[in-house]
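K.L.:
turn this into a structure:
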Amino acid sequence: MKYEASSPDDYISQLPEERQEVLSKLREVINKNLPKGFEETMSYGMIGYVVPHATYPGGYHCDPKLPLPFMNIASQKNFVAVYHSGVYAQKELLDWFVAEYPNYSKRKLDMGKSCIRFKKMDDIPYDLIGELATKLTVDQWIDIYETNVKR
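P.N.:
So this is what the prediction gives:
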């Protein structure tokens, strides 16, 4: 679901009440753990964490006017999603996340290329998402992006 929001706070305020707490907690965990240099913004109609143009002037190869995306969180129709570009672009990070997930959740991992879906709000592994947020610095993400994604 896409919301017309001007800020992360505005986005969360538009969500159904039961999703506001979940997205607020995800946002708090990510902001607490994300390495310095990433910037929180609205990106693709979701709360996004990006490498700003001041750090990476070339921006995103699909649309250089946009900053380089890294993570997003969103309330979708049937689930809450965490999008993490690093798990898509770096196999070692994906393998780590898949191996760790059962230590934090009793439910089966529901994941696409970069999308981690949570249909049950009571079983979101906030500590694991926080740890995932720490795994790549801005410089590491730029290097992975330039090596594996930008061609």
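
K.L.:
drop to CA atoms for contacts and neighbour counts, all remaining ones
P.N.:
OK.

K.L.:
now Phe70, what's its secondary structure?
P.N.:
When classified by DSSP: H, G, I helix; E, B strand; the rest coil, Phe70 comes out as strand.

K.L.:
alongside the first, I'd like the structure of this one:
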Amino acid sequence: MQIKADSVEEYLAKVPEERKGAFARLRKTIIENLPSGFKECINYGMVGYVIPKSIYPDGYHCDPSLPLPFMSIANQKNFLALYHSGIYADEKLLKWFQQEYPKHVKTKLDMGKSCIRFKNVKNIPYELIAALCQKMSPEDFIAIYETNLQKK
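P.N.:
All right, here's what the predicted structure looks like:
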């Protein structure tokens, strides 16, 4: 269930009532903890946090007209999702997150490659997400991104 929206405000207005509070708190946690340089926008049908082309003119290799995506949050059919490209690109960061998660939440981590699913919004570890946001600057991500691109 993707929300169709042209702006962050429109997206937020369309989040189901039972998830609105958790989504707003998750968004606030991200905004307050991401290092400067990231920009909030609608990206791939989600609320995204990107490295703007003013910082990284090359853009996203899949579509260079787009800014470099870093992190997104989305309302999905059965869960809220947090997508974090840094976890996907940096194995050390992934291991840190996997080790820290059980210290914050009693339920099992439900995670894909870069997607963390929160089926019960009462189990969102906001403090852990705040710490995750602080761990990678735009410059850090650009360096990892370019290194991984060269490997392909």
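
K.L.:
now what about the TM-score between them?
P.N.:
Overlay of the two chains. TM-score (TM-score structural alignment, normalised by the length of the first structure): 0.97; 151 aligned residues with a CA RMSD of 0.9 Å.

K.L.:
which element follows the helix ranked longest in the first structure toward the C-terminus?
P.N.:
Across the first structure, the longest stretch assigned as helix under DSSP state H is helix 17-33. Later in the chain than helix 17-33 of the first structure, the nearest helix or strand by DSSP states H and E is strand 39-43.

K.L.:
just the residues contacting that following strand, thanks.
P.N.:
5-8, 47-52, 69, 72 (CA atoms under 8 Å, 6 or more residues apart in numbering).

K.L.:
so how much does that strand differ from the second structure once superposed?
P.N.:
By mean CA distance after the TM-score superposition for the first structure, the fitted strand 39-43 of the first structure averages 0.4 Å away from its aligned residues in the second structure.

K.L.:
so which bit of the second structure is that strand matched to?
P.N.:
Using TM-score structural alignment, strand 39-43 of the first structure lines up with residues 39-43 of the second structure.

K.L.:
now do the buried residues in the matching stretch.
P.N.:
By neighbour count on 16 or more other CA atoms under 10 Å, the buried set for stretch 39-43 of the second structure is 40-43.

K.L.:
and the strands in the second structure?
P.N.:
Along the second structure, counting by DSSP state E, strands occupy 39-43, 46-51, 68-75, 80-84, 115-118.

K.L.:
columns distance to Tyr101 of the second structure on top of the ones you listed, output as TSV?
P.N.:
Compiled in TSV, the strands of the second structure are given as follows (distance: least, CA to CA, whole Å):
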stretch	distance to Tyr101 of the second structure
strand 39-43	25
strand 46-51	22
strand 68-75	18
strand 80-84	14
strand 115-118	11
